[in-house]
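> No sequence on hand, only this structure:
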């Protein structure tokens, strides 16, 4: 089914960050849109406010009648929804056109000049920076983001259809549905082993992704990864390279080298060397759209960030509260190093909510090592998402592996009193589950104290 043949689009799991962006897109181009999700969230509320019908019980009678006609109706689902879901079962048995989110992204972007951002970490920040750079330089683009850009206050941007920016997600091998003109790979750390089995299978999948580039396409690869492409890095002689880094008042100032010219005194405001790398590859990719490099340099300095990616919720001389999506040991390391660089010699308290039983099991030792770098850590219970519990794998099991002196497990309702009793100078909340909903509560209560 081509986009022009679709009249109605029904989403199973419409509240997901990527799914909701697609829902916005179809609504914007004039299609009728409705969907199901199991939980009401700020995202689903925004979809409802935009005129999209959303319900929260798996009940076919709640699906608007017009969407039960398979002619001209596309059904989109996320792999996080089990195929035992009764609405999914109905649509499958009745022969509806059913596609995964990744297939729909491929359908939408196939006729555009497509930028795809791949990697086990950094996809959302890199794609958000890229979308910001292209928008600021007047490029007609559509962007589907895996987080809420603080520059657009949205996970979706429609400035035109000539160019598209998408995240190429390795989960469930989704990125193999895309055929980009320009792609990057930011990282290839082992993850999603419930899907791949081992790190070697994950590596092969990334190679398969790079082979999906359109003829004449370009691939940007972080220096050190086992892939052939245009390299980027920090102080390492890559094709695109950042040099002479300084930090002044929380802002990075550095020199940026490209194969054609160098730029001096470039500014970037997102903490962390990992974010510098994300900004660098977004800059390199944006050049491929014909954007003037000097204007891209200016746009780098105005990038605000992505919600829950090292987001400052409170920041003053006495107290800093940081919110981050980190849910993998490598990401926790990156958060720790960014705090050390931007807020040295401060008393730090880290709150972490593990995400998925399988990920906690597969990387238990690595999680313990990364979390033990923080002197003070609070663990929440594991957020299960799509999974059933695994016997013996819980936050108590992870806590035992950690070497911190000050470590404990708490319930969410105990967090405020614990934060007040520890009185940290820097508080960081990390995790990909529902800890993000707690962050607003914590901020509202701590605002009064600071």
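Looks like it came in fine. Since this is a predicted model, take the numbers as computed values, not measurements.
> going forward, measure contacts between C-alpha atoms and count neighbours the same way
Fine.
> Now do the helices in the stretch 151-300 of the chain.
With DSSP state H, counting those that start in this stretch, the ranges of helices along the stretch 151-300 of the chain come out as 193-196, 199-210, 273-287, 293-300.
> which element follows the last one toward the C-terminus?
This points to helix 293-300. Past helix 293-300, heading to the C-terminal end, the next element that is a helix or strand (DSSP states H and E) is strand 311-315.
> Distance from that next one to the middle of the chain?
Distance of strand 311-315 from its chain centroid, counting by Cα atoms, centre = their mean, to the nearest Å, is 19 Å.
> Kindly report the same for stretch 265-283.
Centre to centre, stretch against its chain (Cα atoms, centre = their mean), the figure for stretch 265-283 is 16 Å.
> this is the comparison structure:
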């Protein structure tokens, strides 16, 4: 179960707003009381009914998303953008796109997608109906400037997601944690039940190239991200709020600002719609209080409208009863490990039940759902080492990932390589990250071989070049050591991989964790230990 308590670190920050963004900078180690969040405005979350870029012309409204056209996707390698490419391709659209890194990208994208390395005005095709870009693309991108100069409709990923939902039966899954998994679980149930939904999910189910599909049914299911309040571009009929915590500090300086955005999202569900809210998260309950629609609760404690009551657990995989208002509907056995995934499955089951799916079908679908890439993904075993890759980059997610891996492999030593994500997040949650790493990796007994920890350099998503005085991986490692857990003094990724390869032994578990490019460590360790097989 996700811990819904607010997390605030003792690292004060300097915030300056400019161009619609909030910039957070680590200043030093003093008490949290010295940090006072500035007054928040919608400019800090660009998606609050504002466009992150001026649209090309009135041609935006003329784009008919129900008919095939030509689209150019800037930042096509992102997980959401590649899912959108799949949906448009299956609807008959001709696609082109660009990204900085094309490594193995062609293997994941739809066939006949024209790819360009890097960004240049010449990449925009002579004839194109719309240019779509991800949030990771800078405002001064040459392709976006070219599209606007030519009067081409220019939209964000979530602009398009909102338009795909218009006039359809919109379903949205929101929350700080678990959005991708819950969306994919709900989608799998709806597909198995024959409802043939259209889906946009920000992570790829195992054995699928991405999280997109274009269905012929009326349902459009979207993972609703709170970053820059992008979910306010959606108009769902049924929505899920899994839980709310402080995060995305480059646009939400404090929890109250996150709650304001979620509150506006809740009001976008029409009066005859439905909100499913996490009962054990006080913030989720607060933001749904003003909703005009019916609100039902779900959780792992008694008193919820929808309850998951555990029956058994086997190496981290849970079996539970699905209960609705004291009536047991079915028993569900999850092949995907993690107590947090029992909550995700509960939310997906409740959403699917409201689409008319029978409980036995829900149980069958969830019983076959093996998981997503980079969500406690077991990559395999090589040279006797079990390799697991996970997306966790927030303290709550680290708690869940590390706790689950210890359930799965209670007698094995864990080699954990963690890549912090963004300096703003690392600075604000420095103590909480250190606590999660310490608590998740400390040995259960004095006779157990100690687990090992490496912390790589921070992945600077959307943050530009490092600045003097910022928090670093070394600061986080020091905080972990103060709690009594050893952390390696190495932070450069290649050095970390070599050190791991030199120390790891058959029977160990190698866990890479982070939202950046940390999976590179798995590949490097594989290469360095290949001769041991």
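Everything's here; your move. Here the structure is a predicted model, which is why all the values come from computation and not from measurement.
> thinking again about what came up before, between the helices of the stretch 151-300 of the first structure, which one is closest to residue 425 of the first structure.
When the helices of the stretch 151-300 of the first structure are compared by Cα to Cα, helix 273-287 sits nearest residue 425 of the first structure, at 22.0 Å.
> Please pull up the equivalent of residue 223 of the first structure in the second structure.
In the second structure, the residue equivalent to residue 223 of the first structure is residue 279, according to TM-score structural alignment.
> what's the answer for residue 246 of the first structure, then?
Checking TM-score structural alignment: residue 246 of the first structure goes with residue 312.
> what do you get for residue 338 of the first structure?
Looking across to the second structure (by TM-score structural alignment), residue 338 of the first structure lines up with residue 404.
> what's the helix or strand for its match?
Secondary structure assignment for residue 404 of the second structure, by DSSP H and E: helix 395-408.
> re earlier: looking at the helices of the stretch 151-300 of the first structure, which is buried most?
helix 273-287 (a mean of 23; mean count of other Cα atoms under 10 Å).
> what's the average distance of it to the second structure?
On the superposed models, the aligned residues of the second structure are on average 0.6 Å from helix 273-287 of the first structure, with distances taken as mean Cα distance after the TM-score superposition for the first structure.
> Kindly name the residues of the second structure that line up with that helix.
Correspondence between helix 273-287 of the first structure and the second structure is established over residues 339-353, with TM-score structural alignment as the criterion.
> contact partners of that stretch?
With Cα atoms under 8 Å, 6 or more residues apart in numbering as the test, stretch 339-353 of the second structure has contacts from 1-2, 178, 181-183, 185-186, 189-190, 238-240, 242, 276, 298-300, 306-308, 316-318, 320, 322, 334, 359, 362, 366, 400, 404.
> List only buried entries from the residues you listed.
With neighbours counted by 16 or more other Cα atoms under 10 Å, the contacts of stretch 339-353 of the second structure contain buried members at 1-2, 178, 181-183, 185-186, 189-190, 238-240, 242, 276, 298-300, 306-308, 316-318, 320, 322, 334, 359, 362, 366, 400, 404.
> Now intersect those with the strands, please.
With DSSP state E as the criterion, strands contain 238-240, 276, 298-299, 306-308, 317-318, 320, 322 from among these.
> and the two most separated of those residues?
By the measure Cα to Cα, 238 and 317 form the most distant pair in those, at 28.5 Å.
> Name all residues that make contact with the match of residue 223 of the first structure.
Remark: with contacts taken as Cα under 8 Å, 6+ apart, residue 279 of the second structure is in contact with 285, 297-299, 304.
> now residue 156 of the first structure
In this structure, residue 156 of the first structure makes contact with 21-22, 24-25, 142-145, judged by Cα under 8 Å, 6+ apart.
> Reformat these as JSON lines; add distance to residue 8 of the first structure and neighbour count.
Converted to JSON lines, the contacts of residue 156 of the first structure look like this (distance: Cα to Cα, whole Å; neighbours: other Cα atoms under 10 Å):
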{"residue": "21", "distance to residue 8 of the first structure": "16", "neighbour count": "25"}
{"residue": "22", "distance to residue 8 of the first structure": "13", "neighbour count": "26"}
{"residue": "24", "distance to residue 8 of the first structure": "13", "neighbour count": "21"}
{"residue": "25", "distance to residue 8 of the first structure": "12", "neighbour count": "20"}
{"residue": "142", "distance to residue 8 of the first structure": "20", "neighbour count": "24"}
{"residue": "143", "distance to residue 8 of the first structure": "21", "neighbour count": "29"}
{"residue": "144", "distance to residue 8 of the first structure": "20", "neighbour count": "27"}
{"residue": "145", "distance to residue 8 of the first structure": "22", "neighbour count": "28"}
